[in-house]
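[1] this one's sequence-less:
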């Protein structure tokens, strides 16, 4: 099956600068330092989103020699890589309505990964949460690794907050893995899960994924290889569609506001968009209780790619 597809996104772009990014495509190939999963033209340059298949880290590259590949060739040629091993693991979990995808690492490493969701919200970013996390872990980790899942609508209405987060990266306080959380993140509290979020009638999955990737790029972010479903809700057809784009869905086994506990290798989930303060307060309480363990590296924060790639 061919996945080198070109997607005509008919939704109006929300910034003038987005018009500078054209011919955005799902494109698989290889180059001297790894694989590529996207290509586009930006300011007259041919650009690619590359991935190291063993570290799972992505990067933006341009004007390099790339050999096109079909997805089946990627699966075959890189079957021993951490990327394809994780993709095959995901493929086996595509049937679940909630929390399909990677929920935790089975690694024996001490610690967990902190994922922070930024769903659409009219409330300001909980900046104090990030500064508290930076201060709490600075004795053992700097920059502090953190995963932020971001939506297009949040970026559109929170430009100052987004710039602040980027400034924390620039200052060396945070090492952020930026994850696609869909562009619109539709949610209707009156609808059951099977008809909600990305499963809502009329949702165009390609637009939700690729408009947000482009918005991330135009805001100076490097999209990771991960995708988080809004509400952690998916269906087998939609899950498989996300996989066909080369993405790895991220779930969570420790959504703190829902009473789930942090375990070794957990992918912890909190919201810093102002809509779920309980999860933030629970994490900060645990942070204070574990001051000694943090100093002794027994309660560590792990970059999500490092955690997954070391399984």
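    Structure's in. What do you need? The structure displayed is predicted, hence computed values, not measured ones.
[2] contacts, neighbours, all on C-alpha from now
    Noted.
[3] Just give me the residue right at the centre of the chain.
    Geometric centre of the chain, nearest residue: residue 179, 1.9 Å, by C-alpha atoms, centre = their mean.
[4] Is it correct that that one is in contact with residue 147?
    Yes: counting by C-alpha atoms under 8 Å, residue 147 is a contact partner of residue 179 at 7.1 Å.
[5] measure stretch 63-73 end to end?
    Distance between the boundary residues of stretch 63-73 (C-alpha to C-alpha, to the nearest Å) amounts to 23 Å.
[6] Now do the buried residues in it.
    Of the residues in stretch 63-73, 68, 69, 71 count as buried by neighbour count, 16 or more other C-alpha atoms under 10 Å.
[7] Out of the residues you listed, list just those in strands.
    residue 68 (DSSP state E).
[8] The residue lying closest to residue 65 once chain neighbours are set aside: how many residues sit nearby?
    In this structure, residue 65 finds its nearest non-sequential neighbour in residue 31, 6.2 Å apart by C-alpha to C-alpha, 6 or more residues apart in numbering. Using other C-alpha atoms under 10 Å, residue 31 has 13 neighbouring residues.
[9] contact partners of the helix or strand hosting the residue nearest to the centre of the chain?
    Using DSSP states H and E, the element containing residue 179 is strand 174-180. Residues from elsewhere that reach strand 174-180 (C-alpha atoms under 8 Å, 6 or more residues apart in numbering): 134, 142-151, 168-169, 209, 212-213, 221-228, 303-304.
[10] Second structure for comparison follows:
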């Protein structure tokens, strides 16, 4: 299973800030590693955003993705094979290994369960049908139902570039929910 198929997080670049206008250029696959705020990060992509070099990273322990400015991260370039060996005992690489072992299946080939001690909810939503508007009630009902149990409510969202282009108000609304600490969005591929 290629990294390209696991991560289509280019879209995350466009939705990481509710009020920012983005000029993203030279978005390319790039692999390496580094430390940011004492966290080990794997670098998955690099790009220019508003003239500044940025890296798309993943925390190998928490699986949190983050965009980090190049000025804040000293990156060691490494092949994907090297990274797989170096970080083989981390939750991130273990999850990828498990997903790869299931990839023979035509469906459910991804990560399909959480850790046994995980509390709260796990919800994924596919926003790819770009001709349909976002059903905001799903999110408001979710926040109302689970916001007292787990806040922010974790939600994994996948979307297409067409959805992003055609539903900017909906993306802004989702960003505002995240900014208000009502939901925590993880952008995923499907």
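    Happy to help now that I have it. Computed from a prediction, not measured in an experiment: that's the story for all the values here.
[11] Could you turn the buried ones of the contacts of strand 174-180 of structure 1 into a PyMOL selection?
    Applying 16+ other C-alpha under 10 Å to the contacts of strand 174-180 of structure 1, the buried members can be selected in PyMOL as follows:
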select buried, resi 134+143+144+145+146+147+148+149+150+151+168+169+209+212+213+221+222+223+224+225+226+227+228+303+304
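[12] quick one: the alignment partner in structure 2 of residue 143 of structure 1 and residue 55 of structure 2, what's the gap?
    Counting by TM-score structural alignment, residue 143 of structure 1 corresponds to residue 152 in structure 2. Distance, residue 152 of structure 2 to residue 55 of structure 2, by C-alpha to C-alpha: 25 Å.
[13] Which residue ranges of the stretch 1-150 of structure 1 form strands?
    21-31, 34-42, 45-51, 58-62, 67-68, 113-118, 144-150 (DSSP state E, counting those that start in this stretch).
[14] Make TSV from the ones you listed and add distance to residue 174 of structure 1 to it.
    Shown next, in TSV, are the strands of the stretch 1-150 of structure 1 (distance: least, C-alpha to C-alpha, whole Å):
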stretch	distance to residue 174 of structure 1
strand 21-31	28
strand 34-42	26
strand 45-51	21
strand 58-62	17
strand 67-68	34
strand 113-118	12
strand 144-150	5
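[15] Relative to residue 284 of structure 1, how far out is the residue nearest to the centre of structure 1?
    From residue 179 of structure 1 over to residue 284 of structure 1 (counting by C-alpha to C-alpha), the distance is 23 Å.
[16] Over to residue 110 of structure 1?
    19 Å.
[17] for residue 216 of structure 1, same thing?
    28 Å.
[18] how close does residue 70 of structure 1 get to residue 151 of structure 1?
    For residue 70 of structure 1, the distance to residue 151 of structure 1 - C-alpha to C-alpha - is 29 Å.
[19] go on, residue 278 of structure 1?
    For residue 278 of structure 1, the distance to residue 151 of structure 1 - C-alpha to C-alpha - is 21 Å.
[20] Check residue 215 of structure 1 too.
    The separation that residue 215 of structure 1 has from residue 151 of structure 1, given C-alpha to C-alpha, amounts to 9 Å.
[21] And for residue 27 of structure 1?
    According to C-alpha to C-alpha, residue 27 of structure 1 and residue 151 of structure 1 sit 23 Å apart.
[22] Show me the helices in the stretch 51-200 of structure 1, by range?
    With DSSP state H, counting those that start in this stretch, the ranges of helices along the stretch 51-200 of structure 1 come out as 71-77, 82-91, 127-137, 152-157, 159-170.
[23] Tabulate these (a markdown table), appending distance to residue 268 of structure 1.
    As requested, the helices of the stretch 51-200 of structure 1 are arranged in a markdown table below (distance: least, C-alpha to C-alpha, whole Å):
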| stretch | distance to residue 268 of structure 1 |
| --- | --- |
| helix 71-77 | 29 |
| helix 82-91 | 18 |
| helix 127-137 | 14 |
| helix 152-157 | 21 |
| helix 159-170 | 19 |
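[24] Among those helices, which comes closest to residue 39 of structure 1?
    helix 71-77 (14.9 Å; C-alpha to C-alpha).
[25] list the helices and strands the closest one packs on?
    For helix 71-77 of structure 1, the packing partners by 3 or more C-alpha pairs under 8 Å, 6 or more residues apart in numbering; DSSP states H and E come out as strand 21-31.
[26] let's see 10 Å
    strand 21-31, helix 82-91 (3 or more C-alpha pairs under 10 Å, 6 or more residues apart in numbering; DSSP states H and E).
[27] Tell me which of those sits nearest to residue 121 of structure 1.
    The nearest among the helices and strands packed on helix 71-77 of structure 1, by C-alpha to C-alpha, is strand 21-31 at 26.4 Å.
[28] Residue 36 of structure 1 corresponds to which position in structure 2?
    By TM-score structural alignment, residue 36 of structure 1 lines up with residue 43.
[29] got the contact list for the residue mapped onto residue 86 of structure 1 from structure 2?
    The equivalent of residue 86 of structure 1 in structure 2 is residue 95 (alignment by TM-score structural alignment). By C-alpha atoms under 10 Å, 6 or more residues apart in numbering, the contact list for residue 95 of structure 2 reads 63, 88, 101, 110, 111, 112, 113, 114.
[30] any idea how far residue 95 of structure 2 lies from residue 85 of structure 2?
    14 Å.
[31] What about residue 183 of structure 2, how many residues nearby?
    24.
[32] What lines up with it in structure 1?
    With TM-score structural alignment as the criterion, residue 183 of structure 2 pairs with residue 174.
[33] Tell me how far its match lies from residue 126 of structure 1.
    15 Å.
[34] And for residue 78 of structure 1?
    Taken as C-alpha to C-alpha, the span from residue 78 of structure 1 to residue 126 of structure 1 is 40 Å.
[35] ditto for residue 238 of structure 1
    Taken as C-alpha to C-alpha, the span from residue 238 of structure 1 to residue 126 of structure 1 is 31 Å.
[36] who touches residue 6 of structure 2 in this structure?
    Residue 6 of structure 2 sits in contact with 96, 99, 100, 110, 188, 189, 190, where contact means C-alpha under 10 Å, 6+ apart.
[37] my read: residue 270 of structure 1 touches residue 126, true?
    No: using C-alpha atoms under 10 Å, residue 270 of structure 1 is not in contact with residue 126, being 11.1 Å away.
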